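> Okay, sequence plus prediction incoming.
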Amino acid sequence: MDTGTVLLLVSSLANCVQARSYQNEFAVFVPAGEQTANKLALKYGFHNMGQIGDLDNYYLFEHRSLSKRSANPSTHHHFLLTDDPEVTWFEQQKELRRVKRDYQTVKKRDFAGDASDIWDELFEELNSEKSIYNQSKIIVRRNGLQFSDPMFSSQWFINGGGRNGADMNVKPAWDKGYTGKGVVVSILDDGIQHNHPDLAQNYDKFASTDINDSDPDPMPQDNGDNKHGTRCAGEVAAVANNGVCGVGIAFNASIGGVRMLDGVVNDAVEARALSLNPDHIDIYSASWGPEDDGRTVDGPGPLAKRAFLNGVTRGRKGRGSIFVWASGNGGRHIDDCNCDGYTNSIFTLSISSASQTGFKPWYLEQCSSTLATTFSSGTPGQDDSIATVDQDARLRPHKICTDQHTGTSASAPIAAGVCALALEANPGLTWRDMQHLVIMTSRPGPLLAESGWMTNGRGRQYNHKFGYGLMDAGGMVDLAEKWKNVPLQHVCQSPVIISDLPIPGEVGRSVSSTIVSDGCAGTLNVVNHLEHIQCKISLTFVPRGSLMLVLTSPSGTRSTLLFPRPRDTLGQSFDDWPFLSVHFWGEYSAGSWTLEVINMGADRNFNRGQGMLHKWQMIWYGTEENPVRIPRNSPIPSSSQSSFNPSISSSLSSIFQQSFQPAFPQSFFSNPARRKK
C-alpha cells in the first residue's frame, strides 16, 4: 500500500470518527420567547430544556427518541424547524473535543534529587498537634511576606523564587491592601471541591453550577481525573493564614466553579458556562480548549461566540466580562495557538507560561495572539511546578495540597488572580481597560534570557512566546488606581482582497499581498490608535502545516500570524480563519500592510503548484483618540459606574455577523423576525 493510499485512509477514518458526533439536542432561537418555544417543542416532540445560559430567547430542545450520538444529523427535524416561521435559527448540537491544559504525567519522583515527598514530615507534624483544619502555629516567611500556610514557601511564583528573584510582584498589591475582596471569579472546568478547607470560606454558590449533571452543585467526581478545576481555584483564592496548603493570589476574592468538562461538551454547554450570571461574575478563567495536537484548527461555535459577545457588551453591568484563557500546551507538537479560536479571540486575555528559570517551557505554543505570561511548570528536575490546593473527597490532610500543578492550565488562574487585584483597585475597569493594563505593565525583563524579543512601532517589546512579558500585579494595581476608561472602541474593515495568488511549491519561496489603509479616516469607524488586528484569510495548500504567515505594519513591525506546524499534514485550507495579532498595539493603522505567505515545508511536495491564497481581509480594532488617559488626582470610578455604550454592541455585532457566517445568516442580524431559509 503506497503512502498516498495510507494518508487517504487515515483522513477518511478521522472524518468518520469526527462525524459520529451529532446529539439529540438542538439549539433553537425563538424571538417570540419562552411560551412560543414551549409550544414548538411540544409540537415537534422535543422537550424544552430551558434558555441557554444568559442568551435571550435561545433554547435547548432535547428529543428523547433520537440517539444521543449519531453519525448523521436528523434531517427530518432539520426540515421541521427550517419550515417553522417562529424559528429564526437552529443548530443540532455536536460533540466537541476539549482538553484540559495541564500535564499530570510528571511525578515528584521524576524530579532529580527529590527522593521523598517534602510535605510528608510537615503534614505529620500538623496532624500530630491538631487537625489541619485549624490554624497552624507555623509561620512561613519568604521575601518579606509571612503566612501560616505551610506551602507558602513552595509558592516560588509569589515569593521571589524565580530567576534573579522574579515573581508575579504580588507583594506591593497586598501591601496596599488589595486581596481580591469584592471580586468574583469563576473557574470553567471539571468542577471545584467547594468544601475544601482552603476554599470553603471564599466559595460563591452564585458563581457556580454543574452543567454536566444539570444541578447547581459543581462538586467534582472523586475519580482521580477531576482535580483540575479545584487546583485552578486554589491559585486564585486559597484562603490565607488558615494553616492549610498555600495562599491564593487574590485570597479574599469570591471563587466559584462550573462543572462542564466531566461529560459531553457541545456548543450549548460552552455557552451556558461562558454566560453564567454575567452581572455577578467578574472574571471567567478557562484552562482548556481544542486538541493541542499540532493539526487541529477549531474554535467556539455560534452559541459560544454569542456568549463572548454578550459578555463583553452586557456583562458586569455593561463594563464587560473578563475572560482569561490558557494559550495551549501543544509545544511538543509544534502547535500554534492562533489555530485555537478561543485564545485568538479579541474578547479573551490569552496567557502563556514561563518556567521558574525564565525560559519557555517545553509545552509552550508560540503565536501572535498571546497578550502576556505568568509562571508555571518547566523542565522536571530543573524547574518547580505550581503549588496549590488539590481535590480529595475524603479531605485527607496529605492529599488536599499539591506542588505539581502544570502547564498553561496553571498560568491562566494566576492571571485571573492578578486581574482580580486590579479590579478591586478600580471596579470601573472595562474588559478593554484590563487588556490595556496588562500590556502596559507586563515586564519583558525577567524573561529576556529567552530569544525572540522584538520591538513594535510604539517602542513596546513583544515576543511570540510570551506576549508583552510577565504580568506584574503591583504595576497593575498602581495603574488601575488612576486609570480612566478607554474611549469607545472603533472597528475599521478593509475590503476583501480577492487575490488568487499561487503559493510557490518551492521551499523558502513566498508570495505577498498588500492592503493600503487610511484607517477609515473621515468616518465614524476611524481607528488612529490600534488595539487588536485580525486577518481573515482563505487559502489552499497541501500540506497546510508547511505554511508560515507574516504580517508587516506600516511601522515595519513584523508579526507571525502562523508558524509552520509539521504535524498538520492532512489539513488543506483555511476558510476565512481570523488570525489575530496584538503586536501592533498602540501603532497607527494608516499605511501599507503586507501579508506574506511562505512555504516552509519539506523539499518533497507532491502538490507543488496547487496552493493558492484566495482572499484576505484586515480588521483593525482601536480608538480615534489616545486611549491612555490617566488624569492627575482624579477619583477612582465607583462600582456603579458603567462605560457601556450601545454603539459598542452594534459595532461588534456587525463584525460578528461577517466573521461567523453562515452560522448566523444575514437575516439573523438585519431582521430577527425572519425565519431561516
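Cool, the structure landed.

> Could you use CA atoms for every contact and neighbour count after this?
Will do.

> And the strands in the stretch 451-600 of the chain?
Counting by DSSP state E, counting those that start in this stretch, the stretch 451-600 of the chain has strands at residues 454-455, 461-462, 490-493, 497-503, 510-517, 529-540, 547-552, 558-562, 573-581, 591-599.

> Please state the offset of the fourth one from the chain centre?
This points to strand 497-503. 32 Å (C-alpha atoms, centre = their mean, to the nearest Å).

> With the second one instead?
Distance of strand 461-462 from its chain centroid, counting by C-alpha atoms, centre = their mean, is 21 Å.

> now for it, which elements pack on it?
Applying 3 or more C-alpha pairs under 8 Å, 6 or more residues apart in numbering; DSSP states H and E, we find strand 461-462 packed against strand 454-455.

> residues in contact with the strand it packs on?
Defining contact as C-alpha atoms under 8 Å, 6 or more residues apart in numbering, one finds that strand 454-455 is touched by 461, 462, 463, 557.

> about what we covered before: among the strands of the stretch 451-600 of the chain, which comes closest to residue 241?
Among the strands of the stretch 451-600 of the chain, strand 461-462 comes nearest to residue 241, with 37.4 Å by C-alpha to C-alpha.

> Presented hereafter is structure B, for comparison with structure A:
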Amino acid sequence: MIKHNSKLLPLVSACLMGIAGMSNAQNNSTPPYTNLFADKTEYLSRDKDPLYPMQWHLRNRGQNAEATNGGDKNNDIAATNAHVKFRVLGESVKVAVVDSGLAIRHEDLAPNVLRGRSRNYADNGRRSTDPTPPRSETGGDHGTSVAGLIAARGFNGVGGRGVAPLAKLMGFNWLENQQYEYWVESHGGAGVTDDALVINQSYGFSPIWPVNFDSTDNLNEEDHLEDVTTSANNNRGIAFVKSAGNSFRYLRNTAGVASFNINRRRYTPDFIFSADSRDTNKTQAESLPAQVAATEPSNASFYHTTISALSAAESKDANGNKNGDLLSSYSTVGSSVWISAHGGEFGEDDPAMVTTDIEGCNAGYARNDQSTSFNDGTHPLNQGCNYTSTFNGTSSAAPVASGVFALILDANPNLTWRDAKDILAKTATKIGTNFKPITVETGSGEFVAEPGWITNAADYNFHNWYGFGRANAAKAVKMAKSNRYNPLPPVQNTGFIAYNGGNASIPEGPNGVEQSLRVRNDLTVEAVQVKLSINHGRDADLAIELISPSGTSSMMLTPRSMLVLDQSSRIDSQAANALDTQTNFNDTVLLSNAFYGEPAQGEWTLKVTDTNSGEFVFYGYRRDTREFTPIRTRNNNRLGQLTDWSIRIYGH
C-alpha cells in the first residue's frame, strides 16, 4: 500500500468516459429462513425479490439486466443452488464493508445492518455510527452498492438479493479519511471489526512504477493483518477480500506525477493506455494487461484474497464469434489473483451488476447515470431510483466473492479463512479453456508472455486471469458442510530467503537470466512471494518468472505493462514524494498462487527476461482534449542488472 497521504480510490468503474424510508437500522429478528423452505419449488415461489430475476451473477439464464445483450446461460456463481439445496444464507457471519460509505437505512440493507457497529470517519473525528453519504451525492455511493452485492436482504419482496442474503453488515467509510488509525480500526481492529469474519476491500491503486514493499506503512499493515488473521474470531481469523483493480487497458497518471517529451513539449496525460488496448486488430484474449495485480502491494500480500472480474457472457472476436474469454474488459489480472467472480460490463451493451444505490431519484447513480431506463426512474421495478443496473468493476467482483466466503463460513463454524480459500480453490470452475498463450517479439525470437492455464504438480489448474477459476458457491458450500473436508494446519512461513550469488546482467532476448536458491523448509505451499531489486532503463520490457522445485513456472510479471514512470521526461517532485515513487525495482514484492499444494522444499529458480530490444509505444489520454497521443520510447542503452532477490513461502 502507498503512503496514507496518497489517496486510495474506490474501484467503481472501468469506463474512461464515465470518468469524463426506514428509521434506525437494526438487527432483524425474523427467524432464520433456512427453516421456512421445504423444497426448491416453495423457495422459488415465496416472496420473490423483484430484482432477483435480473441478477444474472446469482443465476444466469441469459437475461440482459436492461442491457442490449444477454448473458451466457449458467455463467454464474451457483448461488441459488447454495441457498436452495443447502439452505445456507450467511446468517451467522458479520461482514465489514470498508469503502466510501454505507446507507444503513436503505430499504434492502437495513434489515441486515448491525445497529451501532458502523463508523463515519468523515465527521470531524466524532466517529458516529452512521456512514450514510449525504443525499446530495451525485455519483452514487460505492460502498452502498458493494454492500448490496454481499448482503441485500433476501426473500423480503423488496429489491434484489445478496450472495449471502442474511449476513450481517457493518460499514466503514475509511476511503473518506485515510488515517492509519482508522485503517487499523476498520480492518480487524479490537472491539470494532475483530468479530467480522469477512472484510471487503473494493479499493485500490494502480502505480506506474514498481513500489517498495518495505515501507513503514506496508510493514505495519502486514504485522496487523498477520495478527488478526490468526487470532480473531477464536482463531478462525478474518477473510480480507480485495479487488484486483480495473486497469487491464489503462492506468491513471496519479497526481500528474509523470510528464513526457512529445515533439519537444511537455505532455502530462491523465491516463496511460497500453498499445494493445489501442490495437483494433487485437481482442482482449490476445492482449497483455496494462497493470499486473501484484504491483499494488496489498495485492501482493498473503493476507489478502485478490479477485478478478468476469462478464455475463463470453467476449467476441473480430468476426462476432464468441471466443471463450469471460474476463471483464477492464479487470486487472496476475499471479496474485486467487479466484474470479462477476463484475459485469457497463450495463448498456452488455450487463453490469444490479444492486443497491442511494435512495431517491435526486441522488446516487440515478442522478448522473441515466444510460439505461432502469436508472432514470421510469422503470416499473425502480421508480424510486433505489437501485442501479450499471455498477461494475472488480469492486463488484470482490463483494460477490465476499458473499461466497460468508456462505462457506456460515456453512461450517469450524472453518478458518484459509479453509474457505482452500475450498474456493478446490471447487472453482475452470473457464476460458480456449485461451491461447500470448507471445511477444523480443527482436531475437518470440517469448511466451502469458501462458494461460497451467496445471501444477499438486494437480491444481491456475490462470493469471482467473486464478483457480470461477467461484462456485454451491460446490463450495457442499464441501464446507462435508465431514470429508480436512481443515488446514496452522500457517507457517519461511521468512525471506535471500539469493547470495551476486548481481547478474539481463540480456535482451527470450532467454533471460536465471538464478536459483534452495529452500530447506518442509512445507506445502499456499503462496510464494518474491522480493527483488533490478536496475533497468525500461521497466516495461521486463518479464519475471518463478520456477518451483516441481518444475511449475509462474509468470509473476508480464511484459509491456505500464510501469512507465522511468520513461518520463519530468517527474513532479511534490507528487513523487507524496506517492513514494521509484523508477527501479527496489525491494518490490510480487506474489504467486500458482504453486498451491506443491512441496516448498528444493531449488527455486527466478528468471528475468528483457523482452524488447526495439521501440516501446504506449498512449497518453487527456480529458480536456479527449485525444490519444502516442508516446514512443527508445530501448535502454545498457543491459539491466538483477541486483538482489529473495523468496518467502507461506504454507503448512
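Arrived safely. As the structure is a computational prediction, the values presented were derived from the model and not from experiment.

> Could you pull out the helices in the stretch 1-150 of structure 1 for me?
Counting by DSSP state H, counting those that start in this stretch, the segments of the stretch 1-150 of structure 1 that form helices are 3-19, 34-43, 75-83, 120-129.

> how about those helices in CSV, adding distance to residue 220 of structure 1?
Output for those, formatted as CSV (distance: least, C-alpha to C-alpha, whole Å):
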stretch, distance to residue 220 of structure 1
helix 3-19, 28
helix 34-43, 32
helix 75-83, 35
helix 120-129, 24
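
> What separation is there between the alignment partner in structure 1 of residue 204 of structure 2 and residue 647 of structure 1?
Counting by TM-score structural alignment, residue 204 of structure 2 lines up with residue 289 in structure 1. Relative to residue 647 of structure 1, residue 289 of structure 1 is positioned 31 Å away (C-alpha to C-alpha, to the nearest Å).

> Would you mind checking the contacts of strand 454-455 of structure 1 for buried ones?
461, 462, 463, 557 (16 or more other C-alpha atoms under 10 Å).

> one step back: distance to residue 59 of structure 1 for the strands of the stretch 451-600 of structure 1 - can I get that in TSV?
Listed next are the strands of the stretch 451-600 of structure 1 as TSV, based on distance: least, C-alpha to C-alpha, whole Å:
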stretch	distance to residue 59 of structure 1
strand 454-455	47
strand 461-462	43
strand 490-493	31
strand 497-503	38
strand 510-517	42
strand 529-540	30
strand 547-552	40
strand 558-562	36
strand 573-581	28
strand 591-599	41
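
> To residue 325 of structure 1, which of the ones you listed lies closest?
Nearest to residue 325 of structure 1 among the strands of the stretch 451-600 of structure 1 is strand 573-581; the distance by C-alpha to C-alpha comes to 14.7 Å.

> In structure 2, which residue range corresponds to the closest one?
Counting by TM-score structural alignment, strand 573-581 of structure 1 sits on residues 584-592 of structure 2.

> returning to that earlier point: out of the strands of the stretch 451-600 of structure 1, which comes closest to residue 21 of structure 1?
Nearest to residue 21 of structure 1, of all the strands of the stretch 451-600 of structure 1, is strand 573-581, at 22.0 Å by C-alpha to C-alpha.

> If you drop the residues flanking it in sequence, what lies closest to the equivalent of residue 167 of structure 2 over in structure 1?
Counting by TM-score structural alignment, residue 167 of structure 2 corresponds to residue 253 in structure 1. Nearest non-adjacent residue to residue 253 of structure 1, counting by C-alpha to C-alpha, 6 or more residues apart in numbering: residue 180, 4.3 Å away.

> The one you found: how many residues sit nearby?
Neighbour count of residue 180 of structure 1, defined by other C-alpha atoms under 10 Å: 28.

> my read: it touches residue 250, true?
Yes - look at residue 180 of structure 1 against residue 250 with C-alpha atoms under 8 Å: they come within range, at 4.5 Å.

> what residues are shared contacts of these two?
Counting by C-alpha under 8 Å, 6+ apart, the residues touching both residue 180 of structure 1 and residue 250 are 417, 420, 421.

> Now flag whichever of the residues you listed is closest to residue 51 of structure 1.
residue 420 (29.3 Å).

> what separates the closest one from residue 326 of structure 1, distance-wise?
Residue 420 of structure 1 is 17 Å from residue 326 of structure 1, where distance means C-alpha to C-alpha.

> tell me the helices in the stretch 551-652 of structure 2, going along the chain?
Ranges of helices within the stretch 551-652 of structure 2 are 573-579, based on DSSP H, counting those that start in this stretch.

> picking that back up, tell me the counterpart of the residue nearest to residue 253 of structure 1 in structure 2.
Aligned by TM-score structural alignment, residue 180 of structure 1 pairs with residue 90 of structure 2.

> And residue 362 of structure 1? What does it align with in structure 2?
Residue 362 of structure 1 maps onto residue 329 in structure 2, with residues paired by TM-score structural alignment.

> contacting residues for its match?
By C-alpha under 8 Å, 6+ apart, the neighbours of residue 329 of structure 2 are 248, 249, 284, 311, 345.
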